[in-house]
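J.: Sequence first, predicted coordinates after that:
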Amino acid sequence: MLDDLDRRLLRHWQADATLSPGELADLCAISAGKAARRIARMQEAGIVQGVSAVIDWAALGYSVEVSLRVTLDKTVARAFDEFLAAAREVPEVTEIQTFLGRVDVRLSIIARDMGDYQSIYRDRILTLPHIAEVEALMQIAQIKAVEALPL
């Protein structure tokens, strides 16, 4: 699937996504054309799904992050689909994960302050369909957050 050259290209690109194919080529001691072809092949295969900017939400005034563990009413046939569709529409939801077990879904929510969070929780979260139970975990500090894979 991936050879050593692909992994080298990805390691450098993960470290600095602003690198051009030519710059990646220089770092990997290959031609720019070969680097560009390798990158295009990995993009077409879905290995590289995009390049994005990482935004510091706190720098934009979002000082509260809450993780909500949601248990859904599983007596409703389309509870998962309807809940997930509605949760995707809440702008302050930055991540949605589903699980097997007692907790069905985890939502990551950002808010400007506790008053803002309280409004989001009452007006947008508690109105989501098919919620049986919600447990909130307030984030105190982020110790590690890594997007890069160990290639």
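T.: Yes, it's here.
J.: contacts, neighbours, all on C-alpha from now
T.: Fine.
J.: And the helices in this protein?
T.: Assigned by DSSP state H, the chain shows helices spanning 4-15, 21-28, 32-44, 79-88, 114-120.
J.: Ranking those helices by mean neighbour count, which comes first?
T.: Comparing the helices of the chain by mean neighbour count (mean count of other C-alpha atoms under 10 Å), helix 21-28 ranks first with a mean of 17.
J.: rewinding a little: next, format the helices of the chain as TSV and append distance to Gln142.
T.: Shown next, in TSV, are the helices of the chain (distance: least, C-alpha to C-alpha, whole Å):
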stretch	distance to Gln142
helix 4-15	20
helix 21-28	31
helix 32-44	31
helix 79-88	23
helix 114-120	18
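J.: Comparison target below:
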Amino acid sequence: MDLDDTDRRLLRVLQKQGRISNAELSERVNLSPSACHRRVARLERAGVIRDYVALLDPRKMARPTTVFVEITLSGQADEVLEAFEKAVARVPDVLECHLMAGTADYLLKVVAEDSEDFARIHRQYLTRLPGVTRMQSSFALRTVFKTTALPV
């Protein structure tokens, strides 16, 4: 889908303020409310806007600890990858799972209350994932920068 400057302005605002009213959004991007509504609906239908979500504060949800876990599997066969991906998707504390190129096969982003809680997650879930031969965990000391907004 070709995005023009107006679409890009709409997307920049919506990525930062997903609950903005159509009236306020139309004012911010210099469109009439009806034209603004049509454009947003078109972006939604095209799948450019995939969803609207509430972003929760991990500290207020008692999950201030972020751990990145590198996973190496026993092999690259489709069955091994599929079994791992199906199982890891059921782990409630895993926020992200990425198939990687490089030394690890997967990179997980895990949230926990603290190191003891991560030990529980590790013991209860991660060690039981199929096909895993190696795991390396790195604790984030501080989040310097974080955004959900893609460049548009």
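T.: Great, that's in hand. Small disclaimer: the values here were computed from a predicted structure and weren't measured.
J.: Please state their TM-score.
T.: The TM-score (TM-score structural alignment, normalised by the length of structure 1) is 0.94; 151 aligned residues with a C-alpha RMSD of 1.3 Å.
J.: For Ser67 of structure 1, find the nearest of the helices of structure 1.
T.: Set against Ser67 of structure 1 and scored by C-alpha to C-alpha, the helices of structure 1 come closest in helix 114-120, at 11.5 Å.
J.: Just to check, Ala23 of structure 2 is in contact with Pro33?
T.: Yes - contact criterion C-alpha atoms under 8 Å: Ala23 of structure 2 and Pro33 qualify, at 5.6 Å.
J.: OK, contacts around Trp131 of structure 2?
T.: Wrong residue type there; residue 131 of structure 2 is Gly, not Trp. 73-75, 80, 83-84 (C-alpha atoms under 8 Å, 6 or more residues apart in numbering).
J.: State the distance from it to Lys16 of structure 2.
T.: Noted for Gly131 of structure 2: a distance of 39 Å to Lys16 of structure 2, by C-alpha to C-alpha, to the nearest Å.
J.: Val76 of structure 1: neighbour count?
T.: Per other C-alpha atoms under 10 Å, the neighbour tally for Val76 of structure 1 reads 10.
J.: how near is the closest residue in space to it that isn't next to it in sequence to Val70 of structure 1?
T.: Leaving aside its chain neighbours, Val76 of structure 1 sits nearest to His130 (7.6 Å; criterion: C-alpha to C-alpha, 6 or more residues apart in numbering). Computed as C-alpha to C-alpha, the His130 of structure 1 to Val70 of structure 1 distance reads 10 Å.
J.: What of Leu19 of structure 1?
T.: Counting by C-alpha to C-alpha, the separation of Leu19 of structure 1 from Val70 of structure 1 is 40 Å.
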